[in-house]
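Engineer: missing the sequence, but the structure's below:
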């Protein structure tokens, strides 16, 4: 008789923020193995979808983690359905459960339908687009739900998990908050896929490290700072939200820290000149902009050997509840005139602290109004090459500046920051090398009233517009419908542009596999846009 494979405690605890099991963990591990054995014995309903035994083990932990979360909550699942309800007026995408029959504080069969789709979409993201309805016609999720429903009334709470979201209303320690964000973003049952993503990022960074290996200390510093920035800045596939938003919604709107979490600033990493101390604060000046930060001494000590006005640090700082906190790693240099000059000339470094958001919004809207006039009422222009894009943008900026009635002297003195982003040196260095090297690839220039101007190359054959001479209609040998979904998955098409394309064109092939696939995708388009374009949804 074949020996049954099992999930062991180490794997189960890898989805938690502690390493010593509680009594409740033995209960949930047993439940996890029951679900795994059911998954192991059955094939998935679509023969094209196949996951490994390791992935089935993680799926069992994932589903059991959901159950533990609901029993011990409110936690991440309640945070998810609350945000979905705010955005879309329903508790779940795709399934639109009847509010009279859906219980947000309990387990629901629709939850399992959704979670199976989410899990498979994440682990098979490089191979397949999964229809959310694949499990609606099978008894697969129902069998999982029956196991959980059987246990619902007697399942124990996880007191460590409850304590995680029991945060003092007066909590001012950013490091304590960051530890919670780290678990949410890297190891939690709902977002643990991001932990794998971070591993891939760091592995790719050191893939050529064998020839010129980085010193161990430098490597450790880099890895820690990369992790720190990832935790604070990355957006999740679900809803394109950051860790601070997930923690805020897990605590609930009535919690005093709810607004503080949503207002937490972005990490500002750059080169700073150490100025000295003032009371309990350390003073740093951002070299490129002259912005001075008062950094609380609760987050760092004066670096050894630092001299006021003479020592340079590359470091990151986050504003939390009105105070700047050091976050991540720090590298130090002595006074270096060349480094200072390069930073002060760097347009990218100058934008670290940005403009006042209200001022930037108004400038973008002025830009948008000018663009519509310049481009015959359309926010989208089709261009034949990189060179044509440069020419188009230069002509447009000249028109825009004239429309603002700026003098040449004023333009030179108060040059628009956006103009920097539109010149070839800055635009094309951020694009994929293969797109930059082929100057004849046609593209589009798009202007949005909120985010400004963006460019995309290589997708004109998929956009059915009378002005677009490169569109490849369906009566040709190659059906553009076969590739239209590439628009959704491409990192070069931002969220604003994708919204415009779907709202203004009938894009063939824009659908999930199976019956009613197009209607299902379009009805849940914003959710899927956040899912596929989380890194560029807002820009």
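Structural biologist: Received the coordinates, thanks. Just so it is clear, the model here is predicted, and its values are computed rather than measured.
Engineer: CA only for contacts and neighbour counts going forward, please
Structural biologist: Will do.
Engineer: pull the contacting residues for the spatially most central residue of the chain.
Structural biologist: Nearest residue to the geometric centre of the chain (Cα atoms, centre = their mean): residue 235, 2.0 Å. By Cα atoms under 8 Å, 6 or more residues apart in numbering, the contact set of residue 235 is 241-243, 534-535.
Engineer: can you check residue 278 too?
Structural biologist: Not one residue lies near residue 278 by Cα under 8 Å, 6+ apart.
Engineer: ok, now residue 247?
Structural biologist: Contact analysis of residue 247 by Cα under 8 Å, 6+ apart lists 76, 79, 165, 180-181, 184, 261.
Engineer: quick check, nearest of those to residue 14?
Structural biologist: Nearest to residue 14, judged by Cα to Cα, of those is residue 184 at 12.3 Å.
Engineer: which helices and strands sit right next to whichever helix or strand that closest one is part of?
Structural biologist: Assessed by DSSP states H and E, residue 184 sits inside helix 174-186. Applying 3 or more Cα pairs under 8 Å, 6 or more residues apart in numbering; DSSP states H and E, one finds that helix 174-186 contacts helix 193-205, helix 216-233, helix 243-251.
Engineer: highest mean neighbour count out of those?
Structural biologist: Sort the helices and strands packed on helix 174-186 by mean neighbour count, taking mean count of other Cα atoms under 10 Å, and helix 243-251 sits at the top with a mean of 23.
Engineer: distance between that one and the chain's centre?
Structural biologist: Distance, stretch centre to chain centre, for helix 243-251: 14 Å (Cα atoms, centre = their mean, to the nearest Å).
Engineer: then this one, side by side with the first:
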């Protein structure tokens, strides 16, 4: 006798619910919310609601849990959604993007909140574009609002989160990291996105030949270290906030502590040379910059009796927490030769900005400002188009030669003379045609950072300027623009070219995109919402 498939009857288990808990042992409290989550899943499973068959069941199961977590967030006043709404108000001047907020109450449950949570989660996890005003989505939002709103009086609350999020100035660093781990992987807002992103990073590590993995020959340790990228640096599609940003928003702590939490993203990672120790700290020299860091000995237990100063080296990352450097991630011994260390000292990729000394940072800032002035003085614009890569290489070479000859001269602030335009005019070339995006490659000087060279920019500008796009060119333009352009570049182009062709893929006019311009940038390309850091690197002095 053939057994009937039990897919329809497979509901959520306590394991599904506990995935987003910062504790391990369930109680009657968790059983109550699990029951609500299963009711939410039952709605999503109904064919007439428009979700089943379009989205994978695992995504719908997780969505049911997240919707219930949102209700729990409201009941227990955890503060995650309120932090999100507060950030929306700060960034966009409204509580939520995309939706009509005429009857929105920021201190209560709202259909728009459920609609936005559904839109955002399914869009990211299923990698599908959803129309915010689609009938199934809005009907589901109304259903879940009614369903949860009628259960407000009966729903149990807990003070666990008040205790869990109580961050004192003297909190132990690794207790703080436990909170960051929940913020990254296990809270209902960023958890699905970061968990999926981390798994994709691990899969990529296995699929590709990884040089660091080859050198260290320790896959598990490398993966453990990769988690710190998500705990400390990774920006989420939710307002481009990092896990430290989220913790700073919801922590029960003195306000003066919040900037310290946010600055945890300033991690220094690379090869360090052991230089000795005292009772409290190890002394490590960051090889690429020569800077000496005192690293708290509670970070890692090293057998210093067997270590030789100036000889033993290791790969790890350190984070500054309230004036002290802590090893964060994994410590892996490095067996490179003295010759390998010499190579690292001149490797432009061997350092991040926070590994330099303050004096070195100021030197890099000054050099970057000098190069930016040179670019603007020579080309006359921050964005320049070229017919091909050969022309660009020739122009950049001429630019460098010109600046080296004239860098001692004092240029007037804001001078708009373009030596490049003069050069093209002398050669009877059409600078105007190139400036309008007629070329195949472009150079853009990102403020405070450096030169970005791109073949995508001319393509996007061409599509923006076309009188009429083909049907398939609308999504190409939209995704190229919001996926690939940094916020400063996107705004620079938006100020100079028409945006009428920039349309949301599933419909709507250009005004809809204009109204949600900054939201789309953060949603599709959150990683570029970061501190502007120079791309320059210093060479060691002889």
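Structural biologist: It's in. Just so you know, these numbers come straight off a predicted model, no measurement behind them.
Engineer: where neighbours are concerned, which of the contacts of residue 235 of structure 1 has the most?
Structural biologist: Within the contacts of residue 235 of structure 1, most neighbours by other Cα atoms under 10 Å means residue 243, with 25 neighbours.
Engineer: what residues does the residue nearest to it when sequence neighbours are not counted make contact with?
Structural biologist: The shortest distance from residue 243 of structure 1 to any non-neighbouring residue, by Cα to Cα, 6 or more residues apart in numbering, is to residue 181 (5.4 Å). Residue 181 of structure 1 makes contact with 231-232, 243-244, 247, according to Cα under 8 Å, 6+ apart.
Engineer: repeat that with 7 Å
Structural biologist: Residue 181 of structure 1 is in contact with 231, 243-244, counting by Cα atoms under 7 Å, 6 or more residues apart in numbering.
Engineer: which of these are also in contact in structure 2?
Structural biologist: Among the contacts of residue 181 of structure 1, the contacts conserved in structure 2 (both residues aligned by TM-score structural alignment, their matches' Cα atoms under 7 Å) are 231, 243-244.
Engineer: could I get the helices and strands packed on helix 174-186 of structure 1 as JSON lines with distance to residue 383 of structure 1?
Structural biologist: What follows is these, written out as JSON lines (distance: least, Cα to Cα, whole Å):
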{"stretch": "helix 193-205", "distance to residue 383 of structure 1": "34"}
{"stretch": "helix 216-233", "distance to residue 383 of structure 1": "34"}
{"stretch": "helix 243-251", "distance to residue 383 of structure 1": "39"}
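Engineer: of those helices, which is nearest residue 434 of structure 1?
Structural biologist: Residue 434 of structure 1 lies closest to helix 193-205 among those, at 18.7 Å (Cα to Cα).
Engineer: just how off-centre is that closest one within its chain?
Structural biologist: With Cα atoms, centre = their mean, you get 14 Å for helix 193-205 of structure 1.
Engineer: where's the residue nearest to the centre of structure 1, which helix or strand?
Structural biologist: Following DSSP H and E, there is no helix or strand that holds residue 235 of structure 1.
Engineer: for residue 173 of structure 1, state which of the kept ones among the contacts of residue 181 of structure 1 is nearest.
Structural biologist: Ranked by distance to residue 173 of structure 1 (Cα to Cα), those are led by residue 244 at 14.2 Å.
Engineer: follow-up on the earlier one: will you turn the contacts of residue 235 of structure 1 into JSON lines that also has distance to residue 270 of structure 1?
Structural biologist: Listed next are those as JSON lines, based on distance: Cα to Cα, whole Å:
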{"residue": "241", "distance to residue 270 of structure 1": "24"}
{"residue": "242", "distance to residue 270 of structure 1": "21"}
{"residue": "243", "distance to residue 270 of structure 1": "22"}
{"residue": "534", "distance to residue 270 of structure 1": "24"}
{"residue": "535", "distance to residue 270 of structure 1": "21"}
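Engineer: for residue 16 of structure 1, state which of the residues you listed is nearest.
Structural biologist: Using Cα to Cα, residue 243 comes nearest to residue 16 of structure 1 of these, at 15.9 Å.
Engineer: the closest one contacts residue 185, correct?
Structural biologist: Yes - with contact defined as Cα atoms under 7 Å, residue 243 of structure 1 reaches residue 185; the gap is 6.1 Å.
Engineer: now for these two: what residues contact both?
Structural biologist: Counting by Cα under 7 Å, 6+ apart, the contacts common to residue 243 of structure 1 and residue 185 are residue 231.
Engineer: how close does the residue nearest to residue 509 of structure 1 when sequence neighbours are not counted get to residue 527 of structure 1?
Structural biologist: Nearest residue to residue 509 of structure 1, sequence neighbours excluded (Cα to Cα, 6+ apart): residue 481, at 3.9 Å. Computed with Cα to Cα, to the nearest Å, the distance linking residue 481 of structure 1 and residue 527 of structure 1 is 21 Å.
Engineer: tell me which of these two has more neighbours.
Structural biologist: A count of neighbours by other Cα under 10 Å puts residue 527 above the other of residue 481 of structure 1 and residue 527, at 21 against 17.
Engineer: what do we get in structure 2 for that one?
Structural biologist: Residue 527 of structure 1 maps onto residue 519 in structure 2 when the alignment is built from TM-score structural alignment.
Engineer: now do the helices in the stretch 401-542 of structure 2.
Structural biologist: Applying DSSP state H, counting those that start in this stretch to the stretch 401-542 of structure 2 gives helices spanning 419-426, 431-433, 456-465, 473-484, 487-494, 510-515, 517-524.
Engineer: so which of the ones you listed gets nearest residue 132 of structure 2?
Structural biologist: Comparing the helices of the stretch 401-542 of structure 2 by Cα to Cα, helix 510-515 comes nearest, at 11.0 Å.
Engineer: quick one: average offset of that closest one versus structure 1, please.
Structural biologist: Here the mean offset of helix 510-515 of structure 2 against structure 1 after fitting is 1.6 Å, by mean Cα distance after the TM-score superposition for structure 1.
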